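Peer 1: the following block contains a protein sequence and its predicted model.
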Amino acid sequence: MTHGTGAPFGLCEPLPHRLGKQPKPVTLSAAPRYLQVAGACNEPLAAPARPSQVFWMLNSGYFSDSCCSHPLSTPAELEEKDALGVRHAACRCLQAELGIPPDQISPDDIVFMTIYHHRAKSDRIWGDHEICYLLLVRKDVTVNPDPSEAKSYQYMTQEELEDLLERDARGEAKVTPWLRSIAEKFLFKWWPHLDELAPFMEHHRIHRV
């Protein structure tokens, strides 16, 4: 659990944040170097590919960010310095949810961008209220999602993600509220600058979304 400043003050099970308390999740978008239909590739395409990111469909049918979870109460995942704890947590979640082999991803591969305070109502009962650490990965990896976590996954260019959000607005597709917030307020601004992200890193700011 965290205060509104992001400072941790205790532990919780996953349920309480649905009732208004704020856990500290890890939200991650994976950007491979090259785009290939049906997943990440180990070799570049013949022609230069536009930067793409991987998004996955939850079993509920909603498209979401590449990975979203919470750090465990372990020394490695509670380390605050340089967001090392949440980067360790992201590695664990990428392995568990997207099936990325441990030898293909490490905390050093993960870029901590910023923090945001997220609230979203899902229906009359459920909602989200979280302090989120936004992370990026740009690497070729093998993706083999856990079928209990993801129905499918897809690499998208910025234009394709914009189209998905438009289709969601028309009721023709479904995206999670946090994916829309992340895309519109952060990802679309960062996307053209994946080779030079330093100017966009705001480690000590909490964006109120």
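Peer 2: Great, that's in hand. In this text, all values refer to a predicted model and were calculated from it rather than measured experimentally.
Peer 1: when you work out contacts or count neighbours from here on, use the C-alpha atoms and nothing else.
Peer 2: Noted.
Peer 1: can you give me the strands in this protein?
Peer 2: 26-30, 52-58, 63-64, 67-69, 110-121, 127-137, 150-157, 202-208 (DSSP state E).
Peer 1: let's bring in a second model and compare:
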Amino acid sequence: MSATTTVTQSESANNILRLFPEINTQLAAQTQNSATQDDDLAGYDEEQIRLMDEVCIVLDDNDVPIGSASKKICHLMENINKGLLHRAFSVFLFDSQDRLLLQQRASEKITFPDLWTNTCCSHPLGIPTETGATLPAAIEGVKRAAQRKLQQELGINPAQVPIEKFDFLTRIHYKAPSDGKWGEHEIDYILFIKADVDLDINPNEVRDSKYVAAQELKDMFKDSSLKFTPWFKLICESMLFEWWEHLNGGLEKYKGETEIRRM
């Protein structure tokens, strides 16, 4: 009886796929090979393993989507070293006193645990509302993703960070190892937002947070006991402090850059 049921299901599935060729079978295949059953992730935090099943947007070098793959596949250094590249974003949230909100990544994180970084760093998902083939569509997608992740990581109510308040500045293309197994290879969209927000931090994502003025952040970089994510250091060393100086006037000339900065 069991064997008959299996055959019937297979015939049904094949019939559905013949009738509806537009069905994307990738998600079903990925579910069958979930990260929760993956030896590469044995011993890591259960919730962080689950998040490795999220689907990232795979890109060519010009930021054009060519498909999607799991977060786990995109962050293995063996794949990164073969050229696998995905889309990401970095949010810089400033309060009404022009202080930047930093977070220290949780110890449970699989990549770059315990490192200090900007307010929120993550990936738009390979779904219609967050994927975009043109730059304007991609910007809208990463803004929606930023709003989603600010809530998931820091408990920020989306009403406090409306989509229209995010400013897109530029994109950076960089590659950085986390350890021997994991790393990043991203085209990272830089988003600024100025808002006073209430925090309800998710300890599985964020170990600590603090607001800093520009000089306080520069002093943090001088403290050898503190470690920072590579993308945050790149942005700070090249562009952040100049942007920060123009936060309340003159930022317009830095917004909407169309060229990708190769780091």
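Peer 2: Structure's in. What do you need? Values in this document were obtained by computation on a predicted structure and should not be read as measured data.
Peer 1: one step back: now tabulate the strands of structure 1 in JSON lines and tack on mean neighbour count.
Peer 2: What follows is the strands of structure 1, written out as JSON lines (neighbours: other C-alpha atoms under 10 Å):
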{"stretch": "strand 26-30", "mean neighbour count": "24"}
{"stretch": "strand 52-58", "mean neighbour count": "22"}
{"stretch": "strand 63-64", "mean neighbour count": "24"}
{"stretch": "strand 67-69", "mean neighbour count": "21"}
{"stretch": "strand 110-121", "mean neighbour count": "19"}
{"stretch": "strand 127-137", "mean neighbour count": "22"}
{"stretch": "strand 150-157", "mean neighbour count": "19"}
{"stretch": "strand 202-208", "mean neighbour count": "13"}
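Peer 1: of all these, which one comes closest to Ala169 of structure 1?
Peer 2: Closest to Ala169 of structure 1 of those, according to C-alpha to C-alpha: strand 63-64, at 13.2 Å.
Peer 1: dump the strands of structure 1 to CSV, plus distance to Gly6 of structure 1.
Peer 2: Putting the strands of structure 1 into CSV (distance: least, C-alpha to C-alpha, whole Å) gives the following:
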stretch, distance to Gly6 of structure 1
strand 26-30, 13
strand 52-58, 26
strand 63-64, 23
strand 67-69, 16
strand 110-121, 9
strand 127-137, 6
strand 150-157, 29
strand 202-208, 8
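Peer 1: could you give the number of residues near the alignment partner in structure 1 of Lys233 of structure 2?
Peer 2: Mapped onto structure 1 by TM-score structural alignment, Lys233 of structure 2 lines up with Arg180. Using other C-alpha atoms under 10 Å, the number of residues around Arg180 of structure 1 comes to 20.
Peer 1: which residues does Arg180 of structure 1 contact?
Peer 2: Neighbour list for Arg180 of structure 1: Leu165 [criterion: C-alpha atoms under 8 Å, 6 or more residues apart in numbering].
Peer 1: do Ala106 of structure 2 as well
Peer 2: 113-114, 203-208.
Peer 1: so which bit of structure 2 is the lengthiest helix in structure 1 matched to?
Peer 2: Looking across structure 1 with DSSP state H, the single longest helix is helix 84-98. Aligned using TM-score structural alignment, helix 84-98 of structure 1 spans residues 140-154 in structure 2.
Peer 1: what do we get in structure 2 for Pro14 of structure 1?
Peer 2: Checking TM-score structural alignment: Pro14 of structure 1 goes with Lys71.
Peer 1: isn't that match right up against Cys56?
Peer 2: Yes. Lys71 of structure 2 is within contact range of Cys56, at 5.7 Å (criterion: C-alpha atoms under 8 Å).
Peer 1: higher neighbour count, those two?
Peer 2: More crowded of Lys71 of structure 2 and Cys56, by other C-alpha under 10 Å: Cys56, with 27 against 21.
Peer 1: Leu197 of structure 1 versus whichever residue in structure 1 pairs up with Leu169 of structure 2, what's the distance?
Peer 2: Alignment note (TM-score structural alignment): Leu169 of structure 2 maps to Met113 of structure 1. Computed as C-alpha to C-alpha, to the nearest Å, the Met113 of structure 1 to Leu197 of structure 1 distance reads 8 Å.
Peer 1: kindly report the same for Ser29 of structure 1.
Peer 2: 14 Å.
Peer 1: what of Gly85 of structure 1?
Peer 2: Taken as C-alpha to C-alpha, the span from Gly85 of structure 1 to Leu197 of structure 1 is 21 Å.
Peer 1: more neighbours, these two?
Peer 2: Gly85 (21 against 14).
Peer 1: so what's the more buried one closest to, chain neighbours aside?
Peer 2: Computed as C-alpha to C-alpha, 6 or more residues apart in numbering, the closest residue to Gly85 of structure 1 that is not its neighbour in sequence is Glu77, at 3.6 Å.
Peer 1: enumerate every residue touching the residue sitting nearest the centre point of structure 1.
Peer 2: Nearest to the geometric centre of structure 1 sits Leu28, at 2.4 Å (C-alpha atoms, centre = their mean). By C-alpha under 8 Å, 6+ apart, the contact list for Leu28 of structure 1 reads 65-68, 90, 134-137.
Peer 1: what's the answer for Ala120 of structure 1, then?
Peer 2: Residues near Ala120 of structure 1 by C-alpha under 8 Å, 6+ apart: 127-129, 177-178.
Peer 1: between those residues, which sits nearest Arg208 of structure 1?
Peer 2: Closest to Arg208 of structure 1, out of all of the contacts of Ala120 of structure 1 and judged by C-alpha to C-alpha, is His129, at 11.2 Å.
Peer 1: how about the counterpart of the closest one in structure 2: what's its closest non-neighbour residue?
Peer 2: Under the alignment by TM-score structural alignment, His129 of structure 1 pairs with His185 in structure 2. In space, and not counting its chain neighbours, His185 of structure 2 is closest to Lys175: 4.3 Å by C-alpha to C-alpha, 6+ apart.
Peer 1: ok now the longest helix of structure 1, how far from the chain's centre?
Peer 2: From the chain centre to the centre of helix 84-98 of structure 1 is a distance of 11 Å (C-alpha atoms, centre = their mean, to the nearest Å).
Peer 1: which other helices and strands contact it?
Peer 2: Helices and strands touching helix 84-98 of structure 1, as assessed by 3 or more C-alpha pairs under 8 Å, 6 or more residues apart in numbering; DSSP states H and E, comprise strand 26-30, strand 67-69, helix 75-78.
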